[in-house]
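> Sequence plus predicted model, see below.
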Amino acid sequence: MSEDRRAAQMRLYLDEVFNRHDLSRLDQYLAEDLASHWLGDQTLHGLPAWKDAMAGFFAAFPDAAYTLDDIFFAGDKGVWRGTWRATQTGAWEGIAPTGRKATWTVMIMGRFAGDRIAEDWVEYDRYNLLRQLGGV
């Protein structure tokens, strides 16, 4: 898949999943046996685990919106960097609903197998997110 086509596919993925919170077509973008490494301290194995984690995130942050800042590809890998803005109205990672607005950055590197993400590494500014929610 060309880099331009992969970038277009990823922009569509980010819009559908991250901004519209539509988890119904994940199999179009993610491999069934996806390994998703979050902050180096946990790995989600398989598409169902990733879907459950994101459903919990969207339940806690129903207005979550993602702005893509950068995206690039090299070989079978790609990196996208962006900013989340959201209001916490549900419990998340042990923090009761706060009603607070938060803004934090995230960087994701994905490894592709064909036209789907087979593995990714997610790094986000957890400290500032937790600080804004009153968890630090």
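Okay, I see it.

> alpha carbons only for contacts and neighbour counts from here, please
Fine.

> Okay, the nearest residue to residue 113 once chain neighbours are set aside and residue 112: tell me how far apart.
Leaving aside its sequence neighbours, residue 113 sits nearest to residue 76 (CA to CA, 6 or more residues apart in numbering; 7.2 Å). Relative to residue 112, residue 76 is positioned 5 Å away (CA to CA, to the nearest Å).

> Residues contacting the lengthiest helix in the chain, please?
Looking across the chain with DSSP state H, the single longest helix is helix 47-60. Contact partners of helix 47-60, identified using CA atoms under 8 Å, 6 or more residues apart in numbering, comprise 21, 23, 26-27, 30-34, 36, 44, 64, 88-92, 97.

> Okay, one more to line up with it:
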Amino acid sequence: MSHDPVSVVRDFLRVVRSGADPRQADRLMATTVIAHQVQAEDPATITRTPREYAEHVEEMLAAYGPFRLEIDELFGSGDKVYARWTQNGVHVGNVDDIAPTGRPVTQVTSCVYRVADGRIAEYWIQIDRWGLRAQLAA
């Protein structure tokens, strides 16, 4: 496994975040990861373990089925890596108390990851949450 920050994030997105094998989170994430959820209406910072992150991905799989994650941009400088991706799935499970509609769902996300010692240690994530709600309510 390469410890280059861009390679670490690429592997993380392709293997863990994509839902291909969320259990690999412990290989690519620090023991505790600081997660900054950057959203205008309710910014929050939480900590997650790799196991908790894997459970989070499993929840996404339950909500959107075996979704497809396409990396749109990925580049880094020093220990920071910027990633933007598009995720396409189908609304097959409850999302924010909205019952499954069976509709296709697209999410656009950007994130800056900080990599330390070959593992993701911190990230700042922005997800188009209002766009998702509009798709689910349509």
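Here it is on my side, so go on. None of the values given here were measured: they were computed from a predicted structure.

> TM-score of the superposition?
Here the TM-score for the pair of chains, by TM-score structural alignment, normalised by the length of the first structure, is 0.86; 133 aligned residues with a CA RMSD of 2.1 Å.

> The helix or strand following the longest helix of the first structure vs the second structure, mean deviation?
If you walk from helix 47-60 of the first structure toward the C-terminus, the next helix or strand you reach (DSSP states H and E) is strand 65-74. In the superposition against the second structure, strand 65-74 of the first structure averages 0.8 Å from its aligned positions (mean CA distance after the TM-score superposition for the first structure).

> List the buried residues in strand 65-74 of the first structure.
Buried residues in strand 65-74 of the first structure, counted by 16 or more other CA atoms under 10 Å: 65-66, 68, 71, 73.

> okay, and it goes to which residues in the second structure?
Counting by TM-score structural alignment, strand 65-74 of the first structure lines up with residues 68-77 of the second structure.

> any idea how far the matching stretch is from the chain center?
Offset of stretch 68-77 of the second structure from its chain centre (CA atoms, centre = their mean, to the nearest Å): 11 Å.

> So what touches it?
With CA under 8 Å, 6+ apart as the criterion, stretch 68-77 of the second structure contacts 5-6, 10, 13-14, 18, 81-89.

> picking that back up, which one of residue 76 and residue 112 of the first structure is surrounded by more residues?
Taking neighbours as other CA atoms under 10 Å, residue 76 of the first structure and residue 112 compare with residue 112 leading, 21 against 14.

> looking at the alignment, what does the more buried one pair up with in the second structure?
Match for residue 112 of the first structure (TM-score structural alignment): residue 115.
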